[in-house]
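K.L.:
The following comprises the amino acid sequence and a computationally predicted model.
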Amino acid sequence: MRRKPKVPPAPLPQRDGIDPVRLRLPPEGPWATVRDHLVERLAAAGTDRIDAMLRDRAIVGVDGPVAADAPFVPGAFLWFHRELPAEAPVPFPVEVLHRDEQLVVVDKPHFLATTPRGRHVTETALARLRRDLGLPALSPAHRLDRLTAGLAMFVVRPELRGAYQTLFRDRLVRKEYEAVAPYRAGLELPRTVRNRIVKERGVIAAREEDGPANSESRIELLERRSTLGRYRLLPTTGRTHQLRLHMSGLGLPILGDPVYPLVLPEPAHDDFRRPLQLLARVLEFTDPLTGEPRRFESRRQLAAWSSPAGWPAG
């Protein structure tokens, strides 16, 4: 059995909280130089861009910057920072609720992605926290949708990440969410929703389909105001968009949801007027390292409930 090669540490520092890109050259190939390979492999960047990066010593190997005529070395590692498109700043703070030698727990605002993905890279909670707290090795313990506000947990040291991620994988974390959605007379609550959810890569909306259940959520009505209700959502599983899909399936689409029950035209990147009224309120678990109970609670309030006059109509 062939062992994976040991990956050396990156010789380039992070930039704006983002790690450099790492490439490994193929074990064989027809290229005489590293440049020849990169021009073919990174064709979308363009030959001029590759040449400029080599000239500026921006492509680095384990022994330092790569020269334009450096010979192709099978299996060698390279690093560089990719050019990032401009992102609309998310004009809301990330509030740090807890910080110790193992964990950072924050109150994430709506619209801010938890980790870099797609067009959201520097405007993410992870990148901000790495920069602002001076913690370049910070990593996420779990995921929280970009549109959902509330508690997000990060691990300070890489060697501890597995222990905390295992808590979420093995469903040992009690998660409590809050949502504002229409009040539906005659709907018996509380109730537990169980069904099968499928989320295809590249498709915005998840869907329910026949088959063994892979998702479970308990839905409770906390209080009612006219046509709206404030709900407590207790997921047992963690499928993508699970709570949003379960609420919509009950005829209770969460206010501000641009996907369920209908996929709406995507708003402008700097349009923050109508946040999804879903909040990760509580995280509760037994610490895998100390055995002590841990409980964190969001300080945020959902705007449609706390300030209904300011909630956008339509």
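P.N.:
Done, it's in.

K.L.:
From here on, just use CA atoms for contacts and neighbour counts.
P.N.:
Fine.

K.L.:
Not counting its neighbours along the chain, what's nearest Val259?
P.N.:
Ala205 (6.3 Å; C-alpha to C-alpha, 6 or more residues apart in numbering).

K.L.:
and the gap between the one you found and Gln242?
P.N.:
11 Å (C-alpha to C-alpha, to the nearest Å).

K.L.:
who has more neighbours, these two?
P.N.:
Gln242 (23 against 18; other C-alpha atoms under 10 Å).

K.L.:
if you go through the stretch 51-200 of the chain in chain order, where are the strands?
P.N.:
Using DSSP state E, counting those that start in this stretch, the strands assigned to the stretch 51-200 of the chain run over residues 60-61, 64-65, 77-80, 95-99, 103-108, 139-140, 149-155, 174-182, 191-198.

K.L.:
Which residue is the nearest non-sequential neighbour of Met153?
P.N.:
Val105 is the one closest to Met153 (C-alpha to C-alpha, 6+ apart), at 4.5 Å.

K.L.:
this is the other structure I want to compare:
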Amino acid sequence: MIKQTAATFSHEVTAEEEGKMLHQVLKNRFRFSRRMMSRLRRSGLVTVNGEIIYFTARVSRGDQIFIRLPSEESGHIPPQEIPFAVVYEDEDIIVIDKPPGLVVHPTRGYPDGTLANGLMHYWAQRGESYKVRPVTRLDKDTSGLMAVAKHAYTHAYLAAQMAEKRYRRAYLAVVHGRMAEDQGIIDKEIGINREQQIRWVIEGDGGAPAVTRFEVVERYSRATRVRLELETGRTHQIRIHLSSIGHPIIGDEMYGTKADQHLISRQALHATYLRLFHPRLREWKEWESSLPQDMERLIAQLKKFQ
């Protein structure tokens, strides 16, 4: 089993941190979980000015704190050369522009040929190895931006950010019919249809809260291009919500119709914008992705019927 490439962090104690205990500085600066703090302490992975000290010891202004995160197994995913575009990468995170038709992680139905296999190959070419930790996920046939954390700390930090709704992600979709309203909010609970298992449906009561904001970008004679932002992240949320208001996404066989496969071979849904607060840089990072060719072709066809 290949070991994951170790992540490291450093910090110079500030005047405001003068006299505080080491564990207080670590908690306030890095927001390490209690479990991670315990692992760092037990393993002697934190040094101050090159020496291991007690976590209850007090630090001084200018002290150099160095942290080496615990090594982990990178997993059993075999590397395979898979085409995808890297939009951004550093020692903590990689942002990918995922093409349509690509599954993110191996499953029983897709044991290989996934984005995770491609990432393992991409990193192996540089002699690196990481456990694939998706922060945001996309359906197999949804294209666009998604973030993957390279180690447990970044994944936990960004997952907490997601739970606090401090991030932003936006999608573009092409839906059936001309939307009457220029913008609006779809606030409908989502639950599981127990009879069909894999199909998620709107339920009147007892489902999980789900909120989607939409804004019309362009109208065509029988379709609409719409921009969407999620306030929650339920499985298939956008697809279900749009279908529930009578505007299913073109190409969506599960929540729409199979009659439009001649227009596009998958649901016309693209993750076009992503904004996250970077755990190391302590600043907002944002990325955008233009529409893929198949959605551009779809729009060109729709405009012919104007």
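P.N.:
Looks like it came in fine. Quick caveat, the model's predicted, so the values are computed rather than measured.

K.L.:
Tell me which of the strands of the stretch 51-200 of the first structure lies nearest to Gly249 of the first structure.
P.N.:
Nearest to Gly249 of the first structure, of all the strands of the stretch 51-200 of the first structure, is strand 191-198, at 9.3 Å by C-alpha to C-alpha.

K.L.:
average gap between the closest one and the second structure?
P.N.:
Strand 191-198 of the first structure differs from its equivalent in the second structure by a mean of 0.6 Å after superposition (mean C-alpha distance after the TM-score superposition for the first structure).

K.L.:
Roughly how far does the residue mapped onto Asp141 of the second structure from the first structure sit from Val94 of the first structure?
P.N.:
Using TM-score structural alignment as the criterion, the counterpart of Asp141 of the second structure in the first structure is Leu147. Leu147 of the first structure sits 14 Å away from Val94 of the first structure, taking C-alpha to C-alpha as the criterion.

K.L.:
same deal with Leu283 of the first structure?
P.N.:
17 Å.

K.L.:
ok, back up a step: what lines up against the residue nearest to Met153 of the first structure once you look at the second structure?
P.N.:
By TM-score structural alignment, Val105 of the first structure lines up with Val95.

K.L.:
Please apply the same query to Thr240 of the first structure.
P.N.:
Looks like Thr240 of the first structure aligns to Thr235 there (TM-score structural alignment).

K.L.:
tell me the contacts of that match?
P.N.:
By C-alpha atoms under 8 Å, 6 or more residues apart in numbering, the contact set of Thr235 of the second structure is Trp200.

K.L.:
so where does it fall, helix or strand?
P.N.:
Thr235 of the second structure is part of no helix or strand, with elements assigned from DSSP states H and E.

K.L.:
same deal with Thr212 of the second structure?
P.N.:
Going by DSSP H and E, Thr212 of the second structure is part of strand 211-219.

K.L.:
That strand: average distance to aligned residues in the first structure?
P.N.:
Mean deviation for strand 211-219 of the second structure: 0.8 Å (mean C-alpha distance after the TM-score superposition for the first structure).

K.L.:
Show where that strand falls in the first structure, residue numbers please.
P.N.:
The alignment places strand 211-219 of the second structure over residues 216-224 of the first structure (TM-score structural alignment).

K.L.:
sorry, back to before: what sits against the match of Asp141 of the second structure?
P.N.:
110-113, 275-276.

K.L.:
one more time with 10 Å, if that's ok
P.N.:
Shown in contact with Leu147 of the first structure (C-alpha atoms under 10 Å, 6 or more residues apart in numbering): 108-114, 256-258, 275-279.

K.L.:
Just the endpoints, please. Distance across stretch 281-292 of the second structure?
P.N.:
30 Å.

K.L.:
from the middle of its chain, how far away would that stretch be?
P.N.:
Distance, stretch centre to chain centre, for stretch 281-292 of the second structure: 12 Å (C-alpha atoms, centre = their mean, to the nearest Å).
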